[in-house]
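Next input, structure requested:
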Amino acid sequence: MTSVYNTLLERGYIKQLTHETEIKEALEKEKITFYIGFDPTADSLHVGHFIALMFMSHMQKAGHRPIALIGGGTAMIGDPSGKTDMRKMLTKEDIEHNVSSIKKQMAKFIDFSEDKAILVNNADWLLNLNYVEFLREVGVHFSVNRMLTAECFKQRLEKGLSFLEFNYMLMQGYDFLELNRRYGCIAQLGGDDQWSNMLAGVDLIRRKEQKPAYAMTCTLLTNSEGKKMGKTEKGALWLDPERTTPYEFYQYWRNVNDADVEKCLSLITFVPMEEVKRLSALEGAEINEAKKVLAFEVTKLVHGEAEALRAKEAAEALFGAGNDMSNVPTVVITKEDLNKTLLDILVETKIIPSKGEGKRLIQQNGLALNDVKVTELSRSLKEEDFKDGIALIKRGKKSYHKIELQ
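Next up, the predicted model:
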């Protein structure tokens, strides 16, 4: 039977790892317990988290036990990794709300039944720590000189790094130690931007417990230009359908660059690699078939097959031979709203995130009403704009919404 290590390697997940020979042997011969951490900085996971969930899912399918660690405690501090400024401080109430929402999302991807996976919150041990005891047990094993060479700190030293954030590495290392003691967890997985923090945990366990511990990072989801994927005009591409609709989610993947198709199919779908190679080798207009498979498979994983089918049908109604517009994202207004400008209506119904964004779209000829470019900021909606009670808004090249008049 193929080791999950080979599967992860073939699909392009593995970026960096400690103790390569030991990890390969452990994954081949044992059923290990590993963890991935998720800080609850919002009440939904986004596409950046999704690749970690896929990483976790591949491991679980191979018989290994995941621990999904929600950072209710570390979110009180904030991870400086990849940030040029200090993160916004969250209240305990904000964090508790976010933790609750994220737990529900995770259960769609990971099987938590019969102890096949564990869901924990590091607030359970971090918030009641005695600081002096923590420094004596954990802090003594961390070299400040070495910490300052870590990538997550280096880029912050010029602008300023608070002592609050400087503690984050110690806390993440302590999480790994705690999970090792409680559940026999021997490996931490995560995004490559967490490498420095993950090394700290591995080193701490090996020093204090004299036991094996490992870290393995997955590649970040970036496009062919090296930029992080998952950014839209409205911000992050969320997994919560209230924040990013299944149709918008589908359309994002339907419109990725040709050069990114193979990477996306490999990392965020379970399409067999033989089929991934075949689809990504398509050229010219035929590559659109691969993008349709990508969009459908990712949307199915996140939102379920029924929503994926609806999104697919809506896209085909707008861009293909279909004519069923029932699944195109729809907002409803009343006749009283006709007193407002079209721009105000689009912002209020969240079709456009802000007035500034709307003005920019109009000035750049990026907004159309019923396939006619909107050129005036003061343009209003009139009853004659609605055919059978429906007006069609096109934002950019391929983003459509229906406005229904009641």
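
C-alpha only now, for contacts and for neighbours.
Noted.

How far away from the center of its chain is stretch 193-200?
Shown here is stretch 193-200, whose average C-alpha point lies 19 Å from the average C-alpha point of the whole chain (C-alpha atoms, centre = their mean, to the nearest Å).

ok, and what's touching it?
When contacts are taken as C-alpha atoms under 8 Å, 6 or more residues apart in numbering, the neighbours of stretch 193-200 outside the stretch itself are 16, 81-82, 142, 150-152, 169-170, 172-173, 188, 215, 217, 220.

hmm, try it at 10 Å
Under the criterion C-alpha atoms under 10 Å, 6 or more residues apart in numbering, residues 15-18, 37, 79, 81-82, 141-142, 147, 149-153, 168-174, 176, 187-192, 204, 213-220 lie in contact with stretch 193-200.

The structure of the following sequence is requested for comparison with the preceding one:
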Amino acid sequence: MNALIDELQWRGLIAHSTDLDALGAHLDEGPVSAYVGFDPTAPSIHMGNLVQLMLMRALQRAGHQPFLLVGGSTGLIGDPKQAGERVMNDASVVEGWVERIRAQVGGLIDLDGQRGARLVNNLDWTGRISALDFLRDVGKHFSVNRMLDREVVKSRLDSGISYTEFSYVLLQSLDFRELYRTHGVTMQTGGSDQWGNITAGIDLIRRSEGGKAHGIGTPLLTKADGTKFGKTESGTVWLDPEMTSPYAFHQYFLNAEDAMVVSYLKVFSERPRDEIDEIARQQEEKPFLRVAQRALADDITDLVHGRPERESAEAAAAALFGRSELAELDDRTLAAVAKELGAATVPAGESLPSVVDALVTAGVVPSKSAGRRAIDEGGAYVNNVKVTDPDAVLSPDDLLGGRYAIVRRGKKTVGALEFQR
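Got it, this is the predicted structure:
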């Protein structure tokens, strides 16, 4: 078997594929150009998109050339989803998201050298095609019967699906054929939910060009209970640091469940197989050390946000529990920590509260009496400084960055207050 295919299978990156033997032989023939697409239906890409970029990075390391398509045209339409019809975003909004996502994906893969990744926008070719040409040149190769057999279409027939979303598969197939024609792209990758679109593009290339193309669909990553990985109670884990802070990002992976963490490590870390196998052995023997979680969180945060941001996230986590100084955290990290703690907001103009009231407001004790008891028992802290006076009141010097106070009861119950200016 082709060494790259074997590597991708070991990392759990192949859920669907065209003929693997034929694909392996194609990869062995020489450098292959492969593409993956990202539709700008939000201002940032997310964890599911990062799986695709990890696959592209693996292809590039093996000597192949990635093409990263940001869908300036398909993003105006949106791929059909099970939940119902998408809301179409304004063209100017989509245009702005295209540029943001181009910058994101371009920062996560090598764009230099002979096999440097190429960034392309499908609006560059679809914008020039008339409706008549599109119907004659692309639509004639598609059977409505086969389109109706797509799972997402069948699930939407009762509730309704617009012709716009029904036709999305034609647009994505056109993209594959265009890249095949102009850049010799012979392989498409995407999430398992894109498999129908990928095979439709392969079929269009066969029908209209007489060519052969290949595809890989990656699995949907889930937690042990089957729920989607990359989702939190507060929403999606985004790669944009303004939407998911590096601190929250790092913490998310530190909290990966033992049952799944090695699987995630294989996908999101580029450590060699023997090193990951050793981490897996240590994880199984001493799961309480959380060796795999630390490796996962560090590697993925370094990749997405850079090592300095990861070190800041680690410093913030240590400071929260008294292992370093909270006052040394920068304003952005403080804001991220306060947000993750669900900081209670104190309106501007209000006097600073007592420590007891601060403990109650931040939710670390259920009542004032419990707050006083925590202080009496030596288990109440403001910014990691033990409070001994049950009548103590917060002072301006207690406000980190001039607006935050971190309160703690015992070793692990932590909360925050944000004082509006």
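
circling back to that earlier point, hmm, which of the contacts of stretch 193-200 of structure 1 are the buried ones?
17-18, 37, 79, 81, 142, 147, 150-153, 168-174, 176, 187-192, 204, 213-220 (16 or more other C-alpha atoms under 10 Å).

Narrow these to those in strands?
Using DSSP state E to define strands, the subset of those located there is 17, 37, 187-191, 214-218.

Can you name the residues that contact the spatially most central residue of structure 2?
When structure 2 is reduced to its mean C-alpha position, the closest residue under C-alpha atoms, centre = their mean turns out to be M47, at 1.8 Å. With contacts defined as C-alpha under 10 Å, 6+ apart, the neighbours of M47 of structure 2 are 53, 221, 229-231, 236-239, 268.

quick one: Y400 of structure 1 is in a strand?
Yes - secondary structure of Y400 of structure 1, determined by DSSP: H, G, I helix; E, B strand; the rest coil: located in a strand.

I'd say it and L318 touch.
Yes - A contact is recorded between Y400 of structure 1 and L318 when judged using C-alpha atoms under 10 Å, the distance being 8.0 Å.

hang on, the earlier thing: what is the nearest of the ones in strands among the buried ones among the contacts of stretch 193-200 of structure 1 to Q406 of structure 1?
Set against Q406 of structure 1, the nearest of these by C-alpha to C-alpha is G37 (46.3 Å).

quick one: the closest one from L189 of structure 1, how far?
According to C-alpha to C-alpha, to the nearest Å, G37 of structure 1 and L189 of structure 1 sit 8 Å apart.

In which helix or strand does Y35 of structure 2 reside?
strand 33-38 (DSSP states H and E).

Tell me the first helix or strand C-terminal of that strand.
Scanning forward in sequence from strand 33-38 of structure 2, with DSSP H and E defining helices and strands, the next element found is helix 47-61.

What mean distance separates that next one from the matching residues in structure 1?
Comparison of helix 47-61 of structure 2 with structure 1 after fitting gives an average deviation of 0.8 Å (mean C-alpha distance after the TM-score superposition for structure 1).

Compute the inter-axis angle for the helix or strand just after that helix and strand 33-38.
Scanning forward in sequence from helix 47-61 of structure 2 by DSSP H and E, the next helix or strand is strand 65-70. Counting by axes from the mean of the first three to the mean of the last three C-alpha atoms, to 10 degrees, strand 65-70 of structure 2 lies at 20 degrees to strand 33-38.

In structure 1, what stretch matches the helix or strand just after strand 65-70 of structure 2?
Beyond strand 65-70 of structure 2 in the direction of the C-terminus, DSSP H and E gives the next helix or strand as helix 74-77. Against structure 1, the aligned range for helix 74-77 of structure 2 is residues 74-77 (TM-score structural alignment).

How about the contacts made by R408 of structure 2?
Taking C-alpha under 10 Å, 6+ apart as the criterion, R408 of structure 2 is in contact with 320-322, 359, 362-365, 374, 379-386, 414-416.

Mind doing that once more with 6 Å?
380-381, 414 (C-alpha atoms under 6 Å, 6 or more residues apart in numbering).

Redo those as TSV? Include distance to I129 of structure 2 and neighbour count.
As requested, the contacts of R408 of structure 2 are arranged in TSV below (distance: C-alpha to C-alpha, whole Å; neighbours: other C-alpha atoms under 10 Å):
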residue	distance to I129 of structure 2	neighbour count
A380	68	29
Y381	66	22
V414	58	20
